[in-house]
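*Asks:* no sequence for this one, just the structure:
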């Protein structure tokens, strides 16, 4: 057994998975063997959930049944709404709210006491968690703004329903399609930090609610889920300055500032998801008649390509997309969790299938042989 330390477990292979494939040098990402470019604009988030959880694309009948099942689980127990209202009144951090509510949902889940290896019970729990988190987030945002929650509608798709609950009105077709595609593209991405967190929890034979709660806590960290929020802050700073994006970026790079939305732990080239989201950012700008957020983003990308080795990641264009949909910046990371929960659950289901407790070692580098002194002699 090697004693070589791999900080951050970089490059260490700890499991095998059939879920998502990433080639960081070629800029490739696929789910279950399908390249994202082939389905991201065509397949709904509900279809992608079916693919990740069951291994195959659903037939039309299977899709209708699954989508209806998901839609029927959207509403929350009155006590959960009360909890969200209290958290909103306390001005809780949105990701902390998501973590707390996810944990609380287990108290109202009929399969909460099912065996960890009961796949059907886990699928049912996964469906409920995935369906209810958007309702919780939309209710929280409205309550903290002084508005009442908007009840979910079962006749709307997953993405469209969230935007409806958030804004109190139906989104236009471009926004609904763009948001659905964003959910698809964020659904899974290999063994990232939050997914690994969920798998570690699951490996102890803990339950799905605990695993998702662990994952949300991990995603909340600034090194994982918050980049798109920082991208939008940067775009607004550029807009409020007297400089154009080229001059602003040139000065920022010269000052050693980190440019959010660029670089990735896995990709050495442009994130394949960025190109797809860029097209939707442009479409949203065209629809609203205000292209500046997209234009700023393009100018920044072009400057970075000329002056640095860094390429945009998935967060770079999702920022301007969400902003143009009227989504508050501080819920961008919670929105990430609304999508990635599908991947977390898929990985936990896979972990349950062939489980082994995840228990790495740490190399001890402290002192040894120290002499103990009783309390009354110190």
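*Replies:* Arrived safely, thanks for sending. Nothing here was measured: the structure is a model prediction, and the numbers come from that model. Residues are numbered from 1 along each chain as shown.
*Asks:* use CA for all of it now, contacts and neighbours both
*Replies:* Fine.
*Asks:* Sort out which residues of stretch 36-56 are buried, please.
*Replies:* Residues of stretch 36-56 classed as buried: 36-37, 39-41, 44-53, 55 (neighbour count, 16 or more other Cα atoms under 10 Å).
*Asks:* tell me which element residue 29 falls in.
*Replies:* strand 28-31 (DSSP states H and E).
*Asks:* What is the distance between that strand and the centre of its chain?
*Replies:* Its chain's C-alpha centre lies 16 Å from the corresponding centre of strand 28-31 when counted by Cα atoms, centre = their mean, to the nearest Å.
*Asks:* Put this next to the previous one:
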């Protein structure tokens, strides 16, 4: 029998039809349900975006008000989950805690039968509301602080910052985090979305499926990249040191985190938007030397590799923005998960409409058929 052609990483192989988001990597275009991401980041909110991804249209004013109220009512965590977060090791990575907590949340919630639209909507509201509370509550506990009760009147971004810091956020901090959540909410069939859809395709419940997405997102080649970007920029130290650091990376074929993308051959449109957010944030709260280091590194890398399609991706500026907001570096990826839960749930709902179990083939490269050797005859 002829072997099938191997496509490493399933690069470019369609795994599903989807109406949720669209990318033109050569032109640097990302759209949610037909809307350009740059426009949504400026004009919309995370709540509007989450509704759009799930429902297919932007909400009316009445729909948005009702949706925000529902989200506000679902933020309180069950007491067994709060106890679990309190008892987690203080040195555990927040993504490991988040994955365990989402599974625990599912154990505390009503069962979600596959295909039950009402039950699925309940899980959608619960996850969109509870994931930010999980991240903030865990961060409070590991600092040795008491958790902060959620405020149902605040936006998702505003309430998260309140629960994280204990203080009501400034308008600029709330708005910038809100924009960042919009920018990270979906990105077609990326690794974590594919993982979530594969799990849901088995007719597992949404909580187990989101755990799959969180697990995939935790990897440094996916959501974990923004942590490594900030670490690199901090290690460079100053604008004057950028050239020597970059040349050393080029000479040793080292990976410069925050550059290049599997689908974009130009600058990631989300990176443009995040850079604009960073400028606004620094105008309000004061600049930071690490931003100047980032700008210089972008110039050096693009001058050297831009003609090969290597440009900044979404991770390059996100860590700088989150750091300025006072968010710990290892909480960057959980914030990514807060945003991406909106996209994951929209994809699960789409998967539910015409579900097919994912069962890819493989190219076998092992030993050919051979006779069994009894243990006494093995040399």
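*Replies:* It's in. In this text the structure is predicted, and so the values were computed from the model without any measurement.
*Asks:* hang on, the earlier thing: show me what the strand holding residue 29 of structure 1 is in contact with.
*Replies:* Taking contacts as Cα atoms under 8 Å, 6 or more residues apart in numbering, the residues outside strand 28-31 of structure 1 that touch it are 19-23, 35-36, 52, 188-189, 271-272.
*Asks:* how about the nearest residue to residue 264 of structure 2, chain neighbours excluded?
*Replies:* For residue 264 of structure 2, ignoring the flanking residues on the chain, the nearest one in space by Cα to Cα, 6 or more residues apart in numbering is residue 25 at 3.9 Å.
*Asks:* what's near enough to touch that neighbour?
*Replies:* Contacts for residue 25 of structure 2 (Cα under 8 Å, 6+ apart) come out as 263-266.
*Asks:* Can I get the buried part of the residues you listed as one ChimeraX selection?
*Replies:* Buried members of the contacts of residue 25 of structure 2, defined by 16+ other Cα under 10 Å, are picked up in ChimeraX with:
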select :263,264,265,266
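*Asks:* Could you work out the most separated pair of the contacts of residue 25 of structure 2?
*Replies:* The most widely separated members of the contacts of residue 25 of structure 2, counting by Cα to Cα, are 263 and 266 (9.2 Å).
*Asks:* any common contacting residues for those two?
*Replies:* By Cα under 8 Å, 6+ apart, the residues touching both residue 263 of structure 2 and residue 266 are 25-26.
*Asks:* now the end-to-end length of stretch 347-359 of structure 2.
*Replies:* 18 Å (Cα to Cα, to the nearest Å).
*Asks:* Please spell out which residues along that stretch are buried.
*Replies:* Counting neighbours by 16+ other Cα under 10 Å, stretch 347-359 of structure 2 gives 347-352, 355 as buried.
*Asks:* Which stretches in the stretch 1-150 of structure 2 count as helices?
*Replies:* 37-43, 46-55, 61-73, 79-87, 94-108, 117-142 (DSSP state H, counting those that start in this stretch).
*Asks:* In structure 1, what stretch matches the last one?
*Replies:* Residues 119-144 of structure 1 are where helix 117-142 of structure 2 aligns, taking TM-score structural alignment as the criterion.
*Asks:* once aligned to structure 2, how far is the matching stretch on average?
*Replies:* By mean Cα distance after the TM-score superposition for structure 1, the fitted stretch 119-144 of structure 1 averages 1.0 Å away from its aligned residues in structure 2.
*Asks:* Just the buried positions in that stretch, please.
*Replies:* Judged by neighbour count using 16+ other Cα under 10 Å, the buried positions of stretch 119-144 of structure 1 are 121-144.
*Asks:* Identify the residue range in structure 1 corresponding to stretch 161-180 of structure 2.
*Replies:* Taking TM-score structural alignment, stretch 161-180 of structure 2 hits residues 163-182 over in structure 1.
*Asks:* Likewise for stretch 314-332 of structure 2?
*Replies:* Under TM-score structural alignment, the counterpart of stretch 314-332 of structure 2 in structure 1 spans residues 314-332.
*Asks:* now the helix or strand hosting residue 340 of structure 1 and helix 94-105, what's the angle there?
*Replies:* Assigned by DSSP H and E, residue 340 of structure 1 belongs to helix 332-353. When axes from the mean of the first three to the mean of the last three Cα atoms, to 10 degrees is applied, the directions of helix 332-353 of structure 1 and helix 94-105 differ by 40 degrees.
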